[in-house]
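Engineer: 3D, please:
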Amino acid sequence: MKKVALIICLLVASLGAKAQFEQGKWIVNPSLTGLDFSYTKNDKAKFGVGAQVGTFVAEGIALMVNAGADWSKPIDIYTIGAGGRFYFNKTGIYLGAGFDLNRYRLNGGHGDTDWGLGVEAGYAFFLSRTVTLEPAVYYKWRFNDSDLSKFGIKLGFGFYF
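Structural biologist: Predicted coordinates:
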């Protein structure tokens, strides 16, 4: 019963954030915690950082650009991409999708580039009128090498202006 009451309280609290999803507002979403835990066939687990920036083009619809980096051994990965988010009924629940480009660099200097498609689902929990805590699950499918596709969870912060 406590869990149900907590969920209801969180949803009611997020209803006050409806003005933040209006056209013309900006969102900055860094994963400041550095938490980007994911699982792939090649790497059992990794940690990385990333950031997204975007603007709402209509109520509840944001266009985003993103960048990220992972400096784990033996491969460094740099990512840049673009996509969008759709927020459901001003509650903070969202679905996102987009394309990205990964640049892989091995310790020996050899590198490779790969395109991919990503989807994510998350929740923007408002800590204040403009700051959110945003847990999400995602899947990134790689076009050239499906062994590099990954499923993961991430935790970031959102700043809505």
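Engineer: alpha carbons only for contacts and neighbour counts from here, please
Structural biologist: Noted.
Engineer: contacting residues around residue 135?
Structural biologist: Counting by Cα atoms under 8 Å, 6 or more residues apart in numbering, residue 135 touches 122, 123, 124, 153, 154, 155, 156.
Engineer: Can you tell me which of those residues end up in strands?
Structural biologist: 122, 123, 153, 154, 155, 156 (DSSP state E).
Engineer: From residue 95, how far off is the first one?
Structural biologist: As for residue 122, its distance to residue 95 is 7 Å (criterion: Cα to Cα, to the nearest Å).
Engineer: okay, the ones in strands among the contacts of residue 135 in TSV with distance to residue 67 next?
Structural biologist: Shown next, in TSV, are those (distance: Cα to Cα, whole Å):
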residue	distance to residue 67
122	18
123	20
153	17
154	14
155	15
156	14
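Engineer: excluding its backbone neighbours, what's nearest residue 54?
Structural biologist: residue 64 (4.0 Å; Cα to Cα, 6 or more residues apart in numbering).
Engineer: element containing the one you found?
Structural biologist: strand 61-71 (DSSP states H and E).
Engineer: Let me see the ranges of the helices in the protein.
Structural biologist: Taking DSSP state H as the criterion, the chain carries its helices at 2-15.
Engineer: one more, for comparison:
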Amino acid sequence: MRKIILVLVVVLTSSLVNAQEKKGDGQTSEGKWLIEVNTGFGTPMGANTGFSYSSTNGDSVYNIGAEAGYFVVNDLAVKVGLGYGGMNTDIFDTNIFSYKIGAKYYIVSMFPVQVDYSGATMKDEPEDPSYLGLQAGYAWFLGSNVSIEPGIRYNLSLNNNYSDQDTFQVNVGFALHF
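Structural biologist: Below you'll find the model as predicted:
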């Protein structure tokens, strides 16, 4: 039984790799552009370049943002992101401007891994949050220009006021490739 399962896993994996295989003009080829919008569940306070909204007991937090990247070589994109949001809670009532810079690499053109630095500017705060982000996922290409990229992310806080704010996230990204 184990041998049958192993054979099925190998066949399924090779089928996925072949189905996702990129030709010289694939979605992650050198010279291509990427525009990406993410939803973030578990997003850190500030430093969000995706879409999010939450409201609990009259406290609300929202954000809108996007990221763009350029493939400098096959499967490796250099990315930047911007976001704008706000918090209306008992503790904060402020607007937040977020930014991100990083690199995203697609292993075998279908498993994106990303390393980035993100931060935010928050009005009336003595120190703004900043994070080192690490994420990984799977790119499901829905044709030549669109992909859905579910993934996981860890944000490591880089400053004292937010040192206990390390966060783990689940993301669903939607990307345009051109």
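Engineer: what's the TM-score here?
Structural biologist: Remark: TM-score between the superposed chains equals 0.77 [TM-score structural alignment, normalised by the length of structure 1]; 150 aligned residues with a Cα RMSD of 3.0 Å.
Engineer: and the residue sitting nearest the centre point of structure 2, how far is that from residue 8 of structure 2?
Structural biologist: Taking Cα atoms, centre = their mean, the centroid of structure 2 lies closest to residue 38, which sits 6.0 Å from it. Going from residue 38 of structure 2 to residue 8 of structure 2 by Cα to Cα gives 33 Å.
Engineer: Residue 33 of structure 2 too?
Structural biologist: Applying Cα to Cα to residue 33 of structure 2 and residue 8 of structure 2 gives a distance of 35 Å.
Engineer: And the strand holding residue 64 of structure 1, what does it pack against?
Structural biologist: strand 49-58, strand 75-87 (3 or more Cα pairs under 8 Å, 6 or more residues apart in numbering; DSSP states H and E).
Engineer: of all these, which lies closest to residue 113 of structure 1?
Structural biologist: Closest approach to residue 113 of structure 1 among these is made by strand 75-87 (9.6 Å; Cα to Cα).
Engineer: buried set for the strand holding residue 64 of structure 1?
Structural biologist: 61, 62, 63, 64, 65, 66, 67, 68, 69, 70 (16 or more other Cα atoms under 10 Å).
Engineer: average gap between that strand and structure 2?
Structural biologist: Following the fit onto structure 2, the mean deviation recorded for strand 61-71 of structure 1 is 1.7 Å by mean Cα distance after the TM-score superposition for structure 1.
Engineer: contacting residues around that strand?
Structural biologist: Under the contact criterion Cα under 8 Å, 6+ apart, strand 61-71 of structure 1 has outside partners 21, 23, 47-57, 76-87.
Engineer: Would you reformat the buried residues of strand 61-71 of structure 1 as CSV and include distance to residue 6 of structure 1?
Structural biologist: Shown next, in CSV, are those (distance: Cα to Cα, whole Å):
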residue, distance to residue 6 of structure 1
61, 27
62, 28
63, 31
64, 30
65, 33
66, 32
67, 34
68, 33
69, 35
70, 35
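Engineer: Relative to residue 128 of structure 1, which of those residues is nearest.
Structural biologist: Scanning those for proximity to residue 128 of structure 1, where the rule is Cα to Cα, the winner is residue 62, at 20.0 Å.
Engineer: Tell me if I'm right that residue 35 of structure 1 and residue 157 touch.
Structural biologist: No: counting by Cα atoms under 8 Å, residue 157 is not a contact partner of residue 35 of structure 1; they are 11.1 Å apart.
Engineer: And the two? Which one has more around it.
Structural biologist: residue 157 (21 against 16; other Cα atoms under 10 Å).
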